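> here is a sequence with its predicted model. Questions after.
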Amino acid sequence: MKKKQRVVVGLSGGVDSSVAAYLLKEQGYEVIGLFMKNWHDDSVTISNECPWLEDSNDAMLVAQKLNIPFQTVDLSEQYKERIVDYMFREYEMGRTPNPDVLCNREIKFDVFMKIALDLGADFVATGHYCRKSSFQKDGQTIHQLLAGKDPNKDQSYFLCQLSQEQLAKTLFPIGELLKPKVREIAAAQDLITAEKRDSQGLCFIGKVRLPEFLQQQLAPKKGAIVEIPSDFEGYKKGAEISEEKNLQTLSAKTQYQKNDGTVVGTHQGAHYFTNGQRKGLGVGGTQEPLFVIATDVEENIIYTGQGKSHPGLYRRGLFVKKEEIHWVREDLVLKIGETMEVMARIRYRQPLEKATLHQTRSGLYVIFTKPQSAITEGQFVAWYSGDELLGSGVIS
């Protein structure tokens, strides 16, 4: 008789991973539940909102109900090193990191995966809303990362940094299901997580008060909030020159000086703000709300513009440095001078937009057909063909 394949499921104490574990058991796998305890700092979490104890307890109860072995692993050290410290470094440089994408790349599908494989697992599984499919090409197995069936819950973006090796060992049991169906299965199996609301916030530090979290490491310092008029000279782009120059122009951030606008208020530190942000500026009396259009952490200035349609919020292109380009589909990597028509997004939940990839010597330009709002350094751009995520990169 063939030995059952062993799958380690990351049980987070939520409904998605609970149902993932149940489905795998139904499919005849030998299932082990593992709860990851990650770094967290009680002084900045909104205390009742980050009940990792409650979560690990729920995960344990689910494992008992499904009659599968369960254990907790403490990954706080790796989490602090690879996620938290990285976040502070990024904010300090005036970039806005995406901890969820990193958390998947560095923790769930790296540290956690190694632990699972040490436990003799054939696969790891998570409760992500995405799908995997595989096919043969030139005698090799190629794994595809596909969007989840539920358009409201598709989480492929968060997995945009996964590699072929990681995908080969991963299962996404709920990717074919819609969220209401997942809750229905959990209720039918009488799992304690059936009604539990979805977790928000930083991967799994819980809901963090970001400014306070950052203030612990990055000292507040007072600076000016400058409003830039919408007819600012710098928005008039010159005539097109060579192609690479043109790509650079389309992807370039507009540069501002303090005297390009009017000082309208003060702030406590430019590195606490991000492009497109509207809340927390504390400046009133403008006709339309002010949005952050740029931050300068060197000079400690925040540049703002009035209203959602301010030209300072929009750009048609972005650039990804050579070392920060990541192809899930390694077989499709572009050579220098090649282009590819794709659909792309620059943040989770954003509808996919038409774009063209241009591979140059220095890196990859992503040029959108329509200007995009609040392209933000440090965030990830992910590109797709149909519902397949092909690759991603850090916006530089």
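Okay, I see it.
> use CA for all of it now, contacts and neighbours both
Noted.
> which residue ranges of the chain form helices?
Here the chain has its helices, by DSSP state H, at 15-26, 52-66, 76-79, 85-92, 99-102, 112-118, 164-168, 179-188, 210-215, 243-251.
> which residues touch the third one?
Helix 76-79 is contacted from outside by 37-40, 103, 107, 111, using C-alpha atoms under 8 Å, 6 or more residues apart in numbering.
> show me where the stretch 101-250 of the chain has strands.
123-125, 130-137, 140-147, 170-171, 223-227 (DSSP state E, counting those that start in this stretch).
> looking at the ones you listed, spot the one closest to Cys160.
Cys160 sits nearest to strand 140-147 of all those, at 8.4 Å, using C-alpha to C-alpha.
> the structure to be compared is supplied as follows:
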Amino acid sequence: MSREKVAVGLSGGVDSAVSAYLLKREGYDVVGVHLVCWDEGPGCKASRDRQDALKVAMALEIPFGVLDFQKEYKERVIDRFYDDYAKGLTPNPDVWCNSEIKFGMFLEWARSEGFDKIATGHYAEVRKVEEEDQTRWGLFMPKDKWKDQTYFLYRLGQEELGRAMFPLGSYEKKEVRKIASEVGLPVADKKDSQGICFVGDVDISEFLHRRLQDNEGEVVDTSGRVVGKHRGVWFYTIGQRGGWQVSANFQKKFGGEIPVFYVVDKDVKNNRLVVGFGAETYRESLMVSDLSWVWSKRVSEDGFRVRIRHGGKLIGARGEWSGEKMRVELDEPQRGVAAGQAAVFYEGDELLGGGVIG
């Protein structure tokens, strides 16, 4: 019987390297594949990452290949990123990177080349779930809750999960580092990547400025009083503290002190940034659209848990359907609920699906 053939996405980092090692150790026919999606600008380390991925493949003695998805990544991820910010949204490009590139184009390529599955270094866990009337694939939080990346994977469905492998789901990060060191992987001590998927650790404001220009406008409080000036509503995110110019007249009202304000809304049409403080910055509910489910619309309106940002707290919630959208009532009011970000739903440790906050 032939071994299952797995294409492992080798990013050049320690997580994907250990994933490839673990699969080879388990007897799979492993091939390392490096995806080139972005190779420009400050913060980009594409050349080094490609070299590190090759070194890992050589150390593991596995075949190695490179796929160039730069055109598709720009069209499907980066252009949408800029377009959404221009609309006043705060998008999450890592969600699209996973659904469009890693578990979209990479998976399609792997299937066409005869691979049984693809694997990545995500901290998540895929399980086959046996139920009375069906067998399905479930996506669960990993052992290492601090590294949990299920939030970015909520758009994966049965087709993708049936062909996906996440070898690190049952490991903690410290264990992964230890394995890499013990088996002599050349990236054992390499720092984790930060920032936008494939782009790297960049200053978001600077990155946006490459395409979106300054457009000065008023900063107002929730009563409409002018607080100061901003450089362009797209350079700010909901929940952000400060970062704009406060007028001298407004400061006088507070004895010369600058009060602690947070962004609560972005009025793109009128080029206004709305700020508030205290209770004004919290929301008790949110509307979620463009919903995607791992296997069915299984979320219970009576109760589930929701996460509104990567690494954020899991909050108890209830849902109410409104056509194709769902209003989510939060058990605890939250600050920084940003339109364009993802709201992801869980039952216990299982991810059910998610959507975009409106």
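Sure thing, it's come through. Because the structure is predicted, anything quoted here is derived from the model rather than measured.
> any idea what the TM-score is?
After superposition, the two chains reach a TM-score of 0.94 (TM-score structural alignment, normalised by the length of structure 2), with 350 aligned residues with a C-alpha RMSD of 1.6 Å.
> one step back: dump the strands of the stretch 101-250 of structure 1 to JSON lines, plus distance to Leu53 of structure 1 and mean neighbour count.
JSON lines is the format used below for those (distance: least, C-alpha to C-alpha, whole Å; neighbours: other C-alpha atoms under 10 Å):
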{"stretch": "strand 123-125", "distance to Leu53 of structure 1": "22", "mean neighbour count": "25"}
{"stretch": "strand 130-137", "distance to Leu53 of structure 1": "27", "mean neighbour count": "15"}
{"stretch": "strand 140-147", "distance to Leu53 of structure 1": "31", "mean neighbour count": "19"}
{"stretch": "strand 170-171", "distance to Leu53 of structure 1": "26", "mean neighbour count": "22"}
{"stretch": "strand 223-227", "distance to Leu53 of structure 1": "40", "mean neighbour count": "22"}
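> sorry, back to before: out of the helices of structure 1, flag the one nearest Gln5 of structure 1.
helix 15-26 (10.3 Å).
> and the angle from the closest one to helix 52-66?
Using axes from the mean of the first three to the mean of the last three C-alpha atoms, to 10 degrees, one finds that helix 15-26 of structure 1 and helix 52-66 are set 20 degrees apart in direction.
> Lys221 of structure 1 matches what in structure 2?
Aligned against structure 2 by TM-score structural alignment, Lys221 of structure 1 finds its counterpart in Asn215.
> residues contacting the nearest residue to that match once chain neighbours are set aside?
Counting by C-alpha to C-alpha, 6 or more residues apart in numbering, Gly232 is the residue found nearest to Asn215 of structure 2 once chain neighbours are left out, at 4.5 Å. Shown in contact with Gly232 of structure 2 (C-alpha under 8 Å, 6+ apart): 213-217, 271.
> so how many other residues sit close to Ala121 of structure 1?
Ala121 of structure 1 has 20 neighbouring residues, counting by other C-alpha atoms under 10 Å.
> repeat that for Ile395 of structure 1.
25.
> what's the matching residue for it over in structure 2?
Match for Ile395 of structure 1 (TM-score structural alignment): Ile357.
> distance of the alignment partner in structure 2 of Gln164 of structure 1 relative to Ala119 of structure 2?
For Gln164 of structure 1, the aligned residue in structure 2 is Gln158 (criterion: TM-score structural alignment). Applying C-alpha to C-alpha, to the nearest Å, the value for Gln158 of structure 2 to Ala119 of structure 2 is 15 Å.
> do the same with Tyr262 of structure 2
Taken as C-alpha to C-alpha, the span from Tyr262 of structure 2 to Ala119 of structure 2 is 40 Å.
> right, I'll leave it there.
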